[in-house]
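Asker: have a look at this prediction, sequence included:
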Amino acid sequence: MRAPIVVLLVPVLVAAPLPAQTAQGSAADLAGLWEAKLRFGPDIRGPLILERASGTWRAEIAGRGTAARLAGDTITFELPDGRGAFRGQLKSQRARIVGHWIQPVTVTNGSAYASPVTLTRLGTAERWRGDVDPLADEFTMYLKVEPSAEGSMRAFLVNPERNIGRFTRVASLERAGQVVRLLAAPAHGQAGSELAEGVLRDDVLSIPLRGGTYDFRRVDRDAASDFYPRGRPGVGAAYAYRAPIALDDGWPVGTPEQVGLSRAALETFVRTLIDSPLDSVSSPEIHGVLIARHGTLVLEEYFHGEHRDKPHDTRSAGKSLTATLLGAAIYAGVPLSPSSLVYQVMNGGTLARDLEPRKRVLTMEHLLTMSSGLDCDDSDPNSPGNEDAITQQTDEPDWWKLTLALKMIRDPGERAVYCSVQPNLIGGVLRKAAGRPLPELFHDLVAEPLGIRQYWMNLTPTGDAYMGGGVRFLPRDFMKLGQLMINGGTWHGRRVVSAAWAKRATSPLVQLGNQKYGYLWWVMEYPYRGRTIQAFYAGGNGGQVVMGIPALDLAVAFYGGNYNDPVMFQVQRRWVPEFVLPAVVGN
């Protein structure tokens, strides 16, 4: 789901050039790197206590208490003022309560999120305790200011969470005393329009942007900053390979030599990433790279302050999770198949008598391959089923209902068109067939078998998971989805999806744009030492990629911050073919 890019700015004006020098300082005095961060919450986090006394259930978290309700084995509660909610099930003869914390809609992403919580019974009392770890709601801004060849002060804005610098298009900066103006690039012979106006006081530059006013402080020349991949510019030469740390997350770890990869080639690759120029808002911003071969994790590197314990947005790479969850549900016995009729399932098992003929034959496979024929196209802002049109309207909270009501403009299977509400509708069909909330299904059928203990599923206004993308994972966990497909549907010998599903999901079934597409997995080919090898990958806005190359038994994951910028495609087009594939030196 693409949250709306809302940038709070002063009215846009055509600004006349200001004198470079004033009695109170010049724009040139602002040269350097400035950074700011706003934290919006949430404050409700930490230990959660559920207890039953005298037949009454009660919950307590972060100093707040409220009544809880038990219906069958399901226990729920909501905090006052919409501060959070919980839904869970009593398990293992009441030894545990397994469920999800529902945090309120975030400022930075415009979504509520569900994250897993397991509460353990304390002794013999009817009291259970667990820890709530909601997604941090915060926004970081970097403002780089430097002289241009024309004598003005060039500036650009970097925002790792959503890349709003790409939308604001800050190109330069002017100053008049304490007033600092951010300007767009000149156009049509006129000076650049004013984008935002800030105030400089006591070396703090306060600028109104998305979510509030950001207090930018200058980064000292000798200080480290996460604006740079490793804190400071030009430090790539100091990098030396280190093997990933062994954790209890299911990943065996090793060294490149143990799996037929070149240590020197991987070091060159990481040094290249560290020393990539950061001279514009479109500079490559890689947040993490992981490589596994023969099921062994051998490279794990993070940049720009990201780390293995920090969740990352997967954007549309999360669509591949939708296919995996559906495959897992089918394997577990949920009465669905690729040939299941979408409108029949959503209508409770029958087709409405007045349903148009093309909707009567729409199947799950059509949704899985983006070839439904519905009037939805994410590349067309005028399409009624465009992701933004569905997710940013406020009249109808049920996005599945809106999608089902779209007109058919071509026969199902006739042509694949990229549209995010199609995989989201898969979630609706699965919810209807299974009779359980999607976060619960994901926890039981995918997360638990893969050892994924932490995740943050973005929710729709009706409170169920949005399956069109945007789920957050820890990097090592998300790469497991690629390894699962390489393994033919198993993880450490435990089957999650059938071998047939894993193969078909990652096969080139349809032409989508200029690429091949399977069941919500992209498929492409690389030339490799005189032959062609096939790769499949989950791909998301900003440079989120989990790729599998079965012929080499190789899994690769990238995470990035180049949202809505074509430079994000460097992962598939440059980093993999020019650095990762040449690192393979043996079997």
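Answerer: Nice, thanks for sending it over.
Asker: CA atoms for contacts and neighbours, from now on please.
Answerer: OK.
Asker: check the gap between P4 and I390 for me.
Answerer: Going from P4 to I390 by Cα to Cα, to the nearest Å gives 12 Å.
Asker: the two: who's more crowded?
Answerer: The residue with more neighbours, out of P4 and I390, is I390; 23 against 12, by other Cα atoms under 10 Å.
Asker: three-state assignment of the more buried one?
Answerer: Taking DSSP: H, G, I helix; E, B strand; the rest coil as the rule, one finds I390 in the helix state.
Asker: so it is in contact with L402, correct?
Answerer: Yes: with contact defined as Cα atoms under 8 Å, I390 reaches L402; the gap is 7.2 Å.
Asker: my read is that L509 contacts L520, right?
Answerer: No: the pair L509 / L520 is not scored as a contact, 10.3 Å apart, by Cα under 8 Å.
Asker: please enumerate the shared neighbours of these two.
Answerer: T369 (Cα atoms under 8 Å, 6 or more residues apart in numbering).
Asker: of the two, who's got more company?
Answerer: L520 (27 against 15).
Asker: number of residues surrounding the spatially closest residue to the more buried one that is not a sequence neighbour?
Answerer: In space, and not counting its chain neighbours, L520 is closest to S320: 5.0 Å by Cα to Cα, 6 or more residues apart in numbering. Residues contacting S320 under the criterion other Cα under 10 Å number 28.
Asker: which SSE is S320 in?
Answerer: In the assignment (DSSP states H and E), S320 maps to helix 318-332.
Asker: quick one, strands of the stretch 401-550 of the chain?
Answerer: For the stretch 401-550 of the chain, the strands defined by DSSP state E, counting those that start in this stretch cover 455-459, 472-473, 490-491, 494-495, 510-512, 515-517, 522-528, 531-540, 544-549.
Asker: so which elements touch the fourth one?
Answerer: Read it as strand 494-495. Applying 3 or more Cα pairs under 8 Å, 6 or more residues apart in numbering; DSSP states H and E, we find strand 494-495 packed against no helix or strand.
Asker: another one to put next to it:
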Amino acid sequence: MTKYLSLITIFFFQSFICLGQSDLTEFIGGWKGELKDPESFHLTVNIDQIDPNRYSLRISNQMKEVFSSDFGTDNNQFRVAIDKQVSIYGTLDESMSVYTLFIKSGLLIYHIPIQKTGKGVYEGAWNIWMVKALSPPVVYLSVEEGGPGQLVAFPIFDDQRFTGTWAYNFKHNGNHLLFEDFKTGLSFDASLSTEQIDLTIKFAGTTLTHLRLEPYEGSFPQSPLYQETSSHYKIPQKMNDGWLVNSLDNAGIKPAPLRQMTDSIKAEALINTHSVLIAKDGELVYEKYFAGFDVSTPHDQRSASKSISSAVIGIAVDEGLFKSTAQNLHEFLPNKYAQVIQSDERKSKIDLHSLLTMSSGLDAIDFGITRNSVASEGNYQQSPNWLKTVIDAPMIHEPSTHTYYGSANPFLLGVALRSVTNEPVEYFMDKHLLRPLAISNYILQGDDTKSPYFGGGMYLQPRDMLKFGQLYLNNGIWKRKRIISKEWIQQSFKKHTTLENTDDQSEYGYLWWHHTYKVNGREITAIEARGAGGQYISILPDLNTVVVITSGNFNNGRFWQPELIIEDYILRAIVE
């Protein structure tokens, strides 16, 4: 169990409690309980206008009000700091009808759609665990020895649609074990006894729910529980999200291979597949969800959101915030870091182009080598200052001469963007990319400064992932509106380099992967956004098709499974 938890815990800051060794054995092991209210973490956000520049903010679940505060606005903007973990901020548009609202809680930046429901009255919903109700509402606690005389605990949910907590800051107060979730900002209070554990979960010091846990000797869930999904095809539902829908027949796609795919997913031959969506000729023609996932559940993108980072940089170039990708990195760094870059002849040549193509030359290699890379994602994310760790890493090559996949490269792009926008990066992303695509139910992962992390980790609904792919297939246009320049799309899709630390030496664009599928001797080119665990946005220009697949293969090595699904099932359905 400890090994499994260490895999999902990217950020793990240990602050252990100390007990006598005899005390530890009484509590170590598994514990299990059930929430009385599965919607305990589904919160309603209300904003009421008091006077022209004064508002009241209330956050509540079905049981109680958990936070309230009055606030003022400045140029239609506001910010309310709740505690060290949580802040709420946003803007009201010029029509005074829609709030752009963000909640920073822990590591995550939740975008909360707020709609006007009456005169001066606004309302929205915040799902802390990404889903409205946990199903099943079962909670486990793994209490473990963290070392001699030390105790740690990890909450685990039967509902695995949320990708887990990152527990840290363990403290002991009498018989209470206190800790926090670095990811969501929630705090936990476990009252320990040999017969039971009473677990209280809090937001900003206010109890959201509490439950009683009893000793449990079984195994903990590591993937979503299987839920029955029909193999019968249904035309996707038309929703108010911008997608036109059509049938497989009208799109000229054979249903039989897709039925075979669904049967293989249900039989767990294609394990941990969460969704498969297909858009053909600009219309959504196929949409299936598995393992409890559905149309409204945002899915962890992992590194697939690197391609979204590329789009945001492209928009910044289009807007003139960057003159070109040939600009050097040191132009956009705080002075003390710019000096480090400029003092090194090779580092001073790092430009935006080399960061977009993973060819900065820094010792920033995430995988595929036997040694420990200084600025690998696993290293800098566990350091107290991510930027310093990356900037101080040695150069191993001249920029733009060798390419190694490393998340530090897009991370630096996000740092550069912060220096040229006159607003928070999340505002810029929402205004110029996400809102024009009618994407509103999303979550950003923050970096160590709580600014959006460009190295990956966004949560998006699969239909919205498909929109992003369609935007690129359309050369930057969605619903007859240009969002990104055609020139940036072409540069992004260009085969700039080859990733030297991947098994198949993949060709690479501006944070986009190139791949060639083969069906009955025919080669089909794809440009793909890819994320750990099997998150794919696959653009197939020759077929005028976009495919989205989401998965949960984070720990079993089957991150490549979407390629199998595309080649053996989806392309057969389209081209055979």
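Answerer: Received it, and whenever you're ready, just let me know what you need. Values in this document were obtained by computation on a predicted structure and should not be read as measured data.
Asker: picking up where we left off before, quick one: what's aligned to the residue nearest to L520 of the first structure in the second structure?
Answerer: Under the alignment (TM-score structural alignment), S320 of the first structure pairs with S307 of the second structure.
Asker: pull the contacting residues for that match.
Answerer: Here S307 of the second structure is in contact with 510-512, 529 (Cα under 8 Å, 6+ apart).
Asker: measure the spatially most central residue of the second structure to L277 of the second structure for me?
Answerer: Closest residue to the average C-alpha location of the second structure: M458 at 2.4 Å, with Cα atoms, centre = their mean. Applying Cα to Cα, the value for M458 of the second structure to L277 of the second structure is 19 Å.
Asker: got it, and K323 of the second structure?
Answerer: 37 Å.
Asker: okay, these two: which has more neighbours?
Answerer: Using other Cα under 10 Å, the more surrounded residue of K323 of the second structure and L277 is L277, with 22 against 11.
Asker: what sits closest to that one if chain neighbours are left out?
Answerer: L277 of the second structure sits nearest to E287 (Cα to Cα, 6+ apart), 4.4 Å away.
Asker: what's the match for the one you found in the first structure?
Answerer: With TM-score structural alignment as the criterion, E287 of the second structure lines up with E300 in the first structure.
Asker: next one: R79 of the second structure
Answerer: Checking TM-score structural alignment: R79 of the second structure goes with T76.
Asker: what does the helix or strand hosting its match contact?
Answerer: Assigned by DSSP H and E, T76 of the first structure falls within strand 74-78. Residues outside strand 74-78 of the first structure that contact it (Cα under 8 Å, 6+ apart) are 59, 66-70, 84-90.
Asker: 7 Å instead?
Answerer: 67-70, 84-90 (Cα atoms under 7 Å, 6 or more residues apart in numbering).
Asker: list the residues that contact P394 of the second structure.
Answerer: By Cα under 7 Å, 6+ apart, P394 of the second structure lies in contact with 362-363.
Asker: how close does the counterpart of it in the first structure get to E387 of the first structure?
Answerer: Aligning on TM-score structural alignment places P394 of the second structure opposite K407 in the first structure. The gap separating K407 of the first structure from E387 of the first structure is 15 Å, by Cα to Cα.
Asker: again, but for D309 of the first structure
Answerer: 30 Å.
Asker: give me the more crowded residue out of the two.
Answerer: The neighbour comparison of D309 of the first structure against E387 (other Cα under 10 Å) goes to E387, with 23 against 11.
Asker: touching, that one and S420? I think so.
Answerer: Yes: at 5.8 Å, E387 of the first structure counts as touching S420 under the criterion of Cα atoms under 7 Å.
Asker: shared neighbours of these two, which are they?
Answerer: D378.
Asker: name the residues that touch stretch 399-410 of the second structure?
Answerer: With Cα under 7 Å, 6+ apart, stretch 399-410 of the second structure has contacts from 306, 349-350, 354-356, 358-361, 364-366, 375-377, 390, 454-455, 497-501.
Asker: which of those residues fall in helices?
Answerer: 306, 354-356, 377, 390 (DSSP state H).
Asker: may I see the PyMOL selection of the buried members of those?
Answerer: Burial among these is assessed by 16 or more other Cα atoms under 10 Å; the matching PyMOL selection reads:
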select buried, resi 306+354+355+356+377+390
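Asker: of the ones in helices among the contacts of stretch 399-410 of the second structure, just say which sits nearest to E34 of the second structure.
Answerer: Proximity of these to E34 of the second structure (Cα to Cα) peaks at E377, which lies at 35.7 Å.
Asker: burial of Q21 of the first structure, as a residue count?
Answerer: Count around Q21 of the first structure with other Cα under 10 Å applied: 14.
Asker: what number of residues lie near G123 of the first structure?
Answerer: Neighbour tally, G123 of the first structure, other Cα under 10 Å: 9.
Asker: make that K288 of the second structure, sorry
Answerer: Applying other Cα under 10 Å, we find 20 residues neighbouring K288 of the second structure.
Asker: helices along the first structure, start to end?
Answerer: Using DSSP H, helices in the first structure cover 165-168, 263-274, 318-332, 342-346, 357-360, 364-368, 387-391, 399-404, 421-434, 438-442, 448-450, 475-486, 499-505, 570.
Asker: what's the mean distance for the last one versus the second structure?
Answerer: With both structures laid over each other, helix 570 of the first structure and its partner residues in the second structure are 1.7 Å apart on average (mean Cα distance after the TM-score superposition for the first structure).
Asker: what does the second one give?
Answerer: Its aligned residues in the second structure lie a mean 1.9 Å from helix 263-274 of the first structure after superposition (mean Cα distance after the TM-score superposition for the first structure).
Asker: could you measure from the aligned partner of I527 of the second structure in the first structure over to E138 of the first structure?
Answerer: Matched by TM-score structural alignment, I527 of the second structure corresponds to F536 in the first structure. Applying Cα to Cα, the value for F536 of the first structure to E138 of the first structure is 33 Å.
Asker: what's the answer for I97 of the first structure, then?
Answerer: Distance, I97 of the first structure to E138 of the first structure, using Cα to Cα: 30 Å.
Asker: check L182 of the first structure too.
Answerer: Note on L182 of the first structure: its distance to E138 of the first structure, by Cα to Cα, is 22 Å.
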